[in-house]
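In: Following is a predicted model, sequence given first.
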Amino acid sequence: MAERSLTTNLELATAPTDDVSVEDDWGLPLDLNLFAHQERHRIVIHEAQASPVSIFIECVEALTPVDMMSLSSGTNDATGFRVWTGAVLLIASLDTLVEDFKGKRVLELGCGTGIGGIALMLSQHATPAFLCFSDADQNALKLCRRNCELNGLEEVDERLLQNLCSFTKKSFSIMQLTWGTTIPSTIPARSMDTVVATDILYDIEMLSSILQTTMACLKPGGSFVLSHIPRASCPEHHQPDENLESFIVQQAELHGLVLRRLIRPRDVSSFEDSQVFSDTLDTTSLRDMEAIGAAILVFHLVVVQKNHV
């Protein structure tokens, strides 16, 4: 679809002037003019005492300058079409996160391509009982659904979501969700064992909405797993006093989320290995992630005990 868009633009640019309709050129539908070209990539999951598992993801390798201009102007958000470093860190760390995902009901915030959730569903040690992919962008959700189908995952009818205990392995749901807004009625409030997010905090002002949505979905005693790459912008009127990681922890505590574990890239078993994450997709190494301060923050939602007189 992206190839057709690029060819169309090239033909228009080289055609005689009187054959070109400027309105038609600028009026191409967004889904035919996303600028970055999507290709299928093979991703390899390495887990201890398990054979490597391949998953397949349609995505773009990088955003183009035009994509970034469209993002800054608010006309189109293509960030959900590529694989970000936080997802790579999550996949590399699955062995350390088994207790947070195995057999759990999981909600992913800002799923984008779906790579993080799909890796969880195909994991041999950390497979959830059910996973709900969510994103605010409809085009990203379409891509996520396509990637789930590529990997043989079974989508659940929305009408069945009220009974989250009845799903079989590899069952998933897809839901449009904007952070800080009301949770769709299809998902019971405070019903998720784990909420996971990878590399979604690129503006510090989003943090409050992310935590608000997490609290609305997470059951008491549940876990919030944030695979964090320190790239968030901080406006002048909202500069954190400490470093960004400390600020996130502080704000989470105000919502009742207490940091339980902090996983650095150096803590991952494959840190010293030269395992190939993808033979077709260029990704950041664990050593480079360590150098930039990447981490997985695992929070626990504290259960408040009521005093009885």
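Out: Ah, there it is.

In: contacts, neighbours, all on C-alpha from now
Out: Will do.

In: centroid residue for this protein?
Out: Cys111 (3.4 Å; CA atoms, centre = their mean).

In: so who does that residue touch?
Out: Contacts for Cys111 (CA atoms under 8 Å, 6 or more residues apart in numbering) come out as 80, 117, 133-135, 140-141, 144, 197-198.

In: Return the member of those nearest to Val53.
Out: Gly117 (14.3 Å; CA to CA).

In: so of the contacts of Cys111, which ones are in helices?
Out: Taking DSSP state H as the definition of helices, these contribute 117, 140-141, 144.

In: If you rank the residues you listed by neighbours, which is first?
Out: Scoring these on neighbours with other CA atoms under 10 Å, the highest-scoring entry is Gly117 at 30 neighbours.

In: Identify the residues contacting that residue.
Out: Going by CA under 8 Å, 6+ apart, Gly117 touches 108, 111, 131, 133.

In: residues in contact with the helix or strand where the first one lies?
Out: Using DSSP states H and E, the secondary-structure element containing Glu108 is strand 105-109. The list of residues contacting strand 105-109 from outside it, by CA under 8 Å, 6+ apart, reads 117, 128-135, 164, 191-198.

In: and here's the other structure:
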Amino acid sequence: MSSEQRRGFIAAHTRALSVPSLPQITLYQADEVTPLWLMTEADMVRDRLAPPFWAFAWSGGQALARYLFDHPETVEGRRVLDLACGSGLVGIAAALNGAQSVICNDIDPYAETAVAMNAALNSVEPAFLAGNLLSGDPPPVDVVLAGDIAYEAPMTDAMLTFLRRCLAQGCDVWVGDPHRTYFPASGFERLARYDIVTNPDIEDAAVKPASVWRMSP
């Protein structure tokens, strides 16, 4: 599917809505989970794509974005990577809070299109870096932000290994997580906790507690 076709698909199956716990940010979001999941299923099977994580404001990402508005010094004047960015919510929040530059990264080409559309809604211009970064070195950034990375054990392990590599290379690392099972109990300092309004179709509650963590050396 071409970029223009993806753009048309996103425009047809999402709406520009304020983020539930961050009304200062607008994203193209799906109203319902199941129809969009089914509509993209053929593409996912054919192209080995991830599910449409880009169509929702997940609770860990919302918490991390909230934290950036509460603590803009986290990113102000700094080069930022939004890892596994989905909709680009966290990267957009970083750009709105004074980041020198923002790179949004994801493996999903739909995410690349969604990030461009969402960035335009919010009058920011993050760069996009496609592909899986986890087996290599991080790009030249000062801050790595990651929301909702602990869904499955193997992916969590891979993400944490990469984040430790980022930390060893001098990056500051922040993670937003809604207390998922696979998020580690050690190696992080909790900096904030929020009650996040979310979509009960994608989470187990309409209001989900989520915390922001800084990775410790």
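Out: Good, I have the coordinates. Remember, predicted model here, so these are calculated numbers, not experimental data.

In: quick one on the thing from earlier: export the ones in helices among the contacts of Cys111 of the first structure to a markdown table and tack on distance to Ser5 of the first structure?
Out: Formatted as a markdown table, these follow (distance: CA to CA, whole Å):
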| residue | distance to Ser5 of the first structure |
| --- | --- |
| Gly117 | 29 |
| Ala140 | 18 |
| Leu141 | 21 |
| Cys144 | 21 |
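
In: Would you check which pair of the residues you listed lies furthest apart?
Out: Among those, the pair separated by the greatest distance (CA to CA) is Gly117 and Ala140, at 13.7 Å.

In: my guess is Thr40 of the second structure contacts Phe53, does it?
Out: No. Thr40 of the second structure is beyond contact range of Phe53, at 11.3 Å (criterion: CA atoms under 8 Å).

In: which residue ranges form the helices in the stretch 201-309 of the first structure?
Out: 207-217, 244-254, 286-292 (DSSP state H, counting those that start in this stretch).

In: Kindly compare burial across these and name the winner.
Out: Each of these was scored by mean neighbour count; the highest is helix 207-217, a mean of 19, by mean count of other CA atoms under 10 Å.

In: Average separation of that helix from the aligned part of the second structure, please.
Out: When the second structure is superposed, helix 207-217 of the first structure averages 2.6 Å from its matched positions, counting by mean CA distance after the TM-score superposition for the first structure.

In: Would you mind pulling up the elements that that helix packs against?
Out: strand 192-198, helix 244-254 (3 or more CA pairs under 8 Å, 6 or more residues apart in numbering; DSSP states H and E).

In: and those as TSV, adding distance to Trp26 of the first structure?
Out: Below are these laid out as TSV (distance: least, CA to CA, whole Å):
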stretch	distance to Trp26 of the first structure
strand 192-198	34
helix 244-254	40
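
In: Ok, which of these comes nearest Leu94 of the first structure?
Out: strand 192-198 (12.3 Å).

In: Against which helices or strands is that closest one packed?
Out: Strand 192-198 of the first structure sits against helix 85-92, strand 105-109, helix 207-217, strand 218-228, with contacts defined as 3+ CA pairs under 8 Å, 6+ apart.

In: for those, which one sits closest to Leu254 of the first structure?
Out: helix 207-217 (9.6 Å).

In: Now do the closest one: everything it contacts.
Out: Identification of contacts with helix 207-217 of the first structure by CA under 8 Å, 6+ apart yields 179-181, 183, 188-192, 195, 201, 224, 248, 251-252, 255.

In: Out of these, flag the one nearest to Val44 of the first structure.
Out: Out of these, the member with the shortest distance to Val44 of the first structure (by CA to CA) is Val195, at 23.4 Å.

In: Tell me which residue of the second structure lines up with the closest one.
Out: Aligned against the second structure by TM-score structural alignment, Val195 of the first structure finds its counterpart in Val144.

In: close enough to count as contact, its match and Val173?
Out: Yes. Using CA under 8 Å, Val144 of the second structure is in contact with Val173, at 4.8 Å.

In: Pick out whichever of the two has more residues nearby.
Out: Taking other CA under 10 Å, Val144 of the second structure and Val173 do not tie; Val144 has more neighbours (24 against 21).

In: give the contact list for that one.
Out: Each residue near Val144 of the second structure by CA under 8 Å, 6+ apart is listed here: 80-83, 163, 166, 171-174.

In: for Ile92 of the second structure, same thing?
Out: Shown in contact with Ile92 of the second structure (CA under 8 Å, 6+ apart): 119, 122, 124, 126.

In: Within the helices and strands, which one has the third one?
Out: Val124 of the second structure is part of no helix or strand when elements are defined by DSSP H and E.

In: number of nearby residues for it?
Out: Quick note: Val124 of the second structure (other CA under 10 Å) scores 17 neighbours.

In: separation between the aligned partner of it in the first structure and Leu259 of the first structure?
Out: In the first structure, Val124 of the second structure lines up with Leu153, judged by TM-score structural alignment. Here the criterion is CA to CA, to the nearest Å. By it, Leu153 of the first structure lies 32 Å from Leu259 of the first structure.

In: quick one, helices of the stretch 1-150 of the first structure?
Out: Counting by DSSP H, counting those that start in this stretch, the helices of the stretch 1-150 of the first structure are 2-14, 22-26, 65-73, 85-92, 98-101, 115-122, 138-150.
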